[in-house]
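*Asks:* here are the coordinates; sequence isn't available:
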């Protein structure tokens, strides 16, 4: 009998062999860019950042609660604030802002009140962002006169991204699209097809 034929080891069904109960108040997280981020340094730093030195051990990097049976998409999203610039004055409405923010992720909040003076050159929106998606910095918007404007988007507290595919999970020197010519060609073909099918975002006309 080979080692592969051995029966798998079975642990006793006892609380001594699990951490489910002891981790009920724990937080779980993930590194966005593990090639450039040290989990050990983060574990040492986070208690200081959260002002809980001496009261915790082993800190995770997001505020998702402990889950003994996490779903497939667990820790695959994060809530971030974005700043949207260059919205045309004739389209400066909450619905326009919501449409533009939804291009980045699921919209949780638009920090804009049409009844209050607006003094910033941008509007802020909180979105749930999929960490494996590109963090797009610009988006073309069709306007009523037949032209287009370039909408710009900044990501608050997001300092690094791949400058080729715009994802947060690696830097350009480790971009899998650049290291794999087949993937690069596939992404290029998909990009051209998407560009041909929809040159720019068009605001839908709704009945008043």
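*Replies:* Perfect, I can see it now. The structure displayed is predicted, hence computed values, not measured ones.
*Asks:* alpha carbons only for contacts and neighbour counts from here, please
*Replies:* OK.
*Asks:* Show me what the longest helix seen in the chain is packed up against.
*Replies:* In the chain, taking DSSP state H as the definition, the longest helix is helix 181-197. With contacts taken as 3 or more C-alpha pairs under 8 Å, 6 or more residues apart in numbering; DSSP states H and E, helix 181-197 sits against helix 176-179.
*Asks:* Identify all contacting residues around the helix it packs on.
*Replies:* 165, 183-184, 187 (C-alpha atoms under 8 Å, 6 or more residues apart in numbering).
*Asks:* Return the set of buried residues in it.
*Replies:* residue 177 (16 or more other C-alpha atoms under 10 Å).
*Asks:* another one to put next to it:
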């Protein structure tokens, strides 16, 4: 093997070096980023441009001059705010979309993972649950199969759920109630959903690009 790595038949592949970064006290930096920064990822680079998103979102949020966006590469970006109050107002408008595809945007956390961030929070209407089972417990049980339940709206048969956008969307499931009776097929309607594959329900490509 040369120092450039193996020839895999498709050209020379560079070797990947691994280095170790020593621990240091970055607690002040972490506190500042958690207070002033949001981080995000586009879902479909074929239809979404990070550069365009970074330019457009401050206008959408009506925060021109009060927020600075940066392209972090690999489909990710960050926005730095002058005021935490503005972040709180922006996060109230989730879920986010750009150019008719979804975007994951979260408050910055010190997470090291290749898919970070991947969380998207939806209100999901659950259709088909018998009316006598419209309880917080039953809706929460169904919602937990979709992701992490943040809130339950019993009156309107909805759950607010944070999903992992690397996983396919779930649009229906069978539910067996412990009191007996037949299994019930319930369906999910994701509010403010834009762009997904009609074949595999991925948020990260369209049907023409489905593997």
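*Replies:* Received, thanks. Being a predicted model, the structure only gives us computed values, none of them experimental.
*Asks:* Helices along structure 2, start to end?
*Replies:* Using DSSP H, helices in structure 2 cover 27-36, 50-60, 84-91, 136-144.
*Asks:* deepest of these, which one?
*Replies:* Counting by mean count of other C-alpha atoms under 10 Å, helix 136-144 has the highest mean neighbour count of the helices of structure 2, with a mean of 18.
*Asks:* what's that helix in contact with?
*Replies:* Taking C-alpha under 8 Å, 6+ apart as the rule, helix 136-144 of structure 2 contacts 126, 149, 152-154, 157-161.
*Asks:* Which one of these sits in the busiest neighbourhood?
*Replies:* residue 159 (27 neighbours; other C-alpha atoms under 10 Å).
*Asks:* if I line the two up, what does it land on in structure 1?
*Replies:* Using TM-score structural alignment, the partner of residue 159 of structure 2 in structure 1 is residue 125.
*Asks:* what about that match, distance to residue 61 of structure 1?
*Replies:* 22 Å (C-alpha to C-alpha, to the nearest Å).
*Asks:* want to throw the helices of structure 2 into a markdown table with distance to residue 109 of structure 2?
*Replies:* Listed next are these as a markdown table, based on distance: least, C-alpha to C-alpha, whole Å:
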| stretch | distance to residue 109 of structure 2 |
| --- | --- |
| helix 27-36 | 6 |
| helix 50-60 | 20 |
| helix 84-91 | 14 |
| helix 136-144 | 23 |
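*Asks:* Can you get me a residue count around residue 173 of structure 2?
*Replies:* 14.
*Asks:* Name the nearest residue to the aligned partner of it in structure 1, sequence neighbours excluded.
*Replies:* For residue 173 of structure 2, the aligned position in structure 1 is residue 139, judged by TM-score structural alignment. Spatial nearest neighbour of residue 139 of structure 1, excluding adjacent residues (C-alpha to C-alpha, 6 or more residues apart in numbering): residue 151 at 5.1 Å.
*Asks:* quick one, what contacts the equivalent of that neighbour over in structure 2?
*Replies:* The equivalent of residue 151 of structure 1 in structure 2 is residue 186 (alignment by TM-score structural alignment). Counting by C-alpha under 8 Å, 6+ apart, residue 186 of structure 2 touches 126-129, 172-175.
*Asks:* what about 6 Å?
*Replies:* 127-128, 172-173 (C-alpha atoms under 6 Å, 6 or more residues apart in numbering).
*Asks:* just checking, which of these belong to strands?
*Replies:* In strands, defined here by DSSP state E, the members of those are 127, 172-173.
*Asks:* so which of those residues comes closest to residue 46 of structure 2?
*Replies:* Nearest to residue 46 of structure 2 among those: residue 172, at 27.9 Å, using C-alpha to C-alpha.
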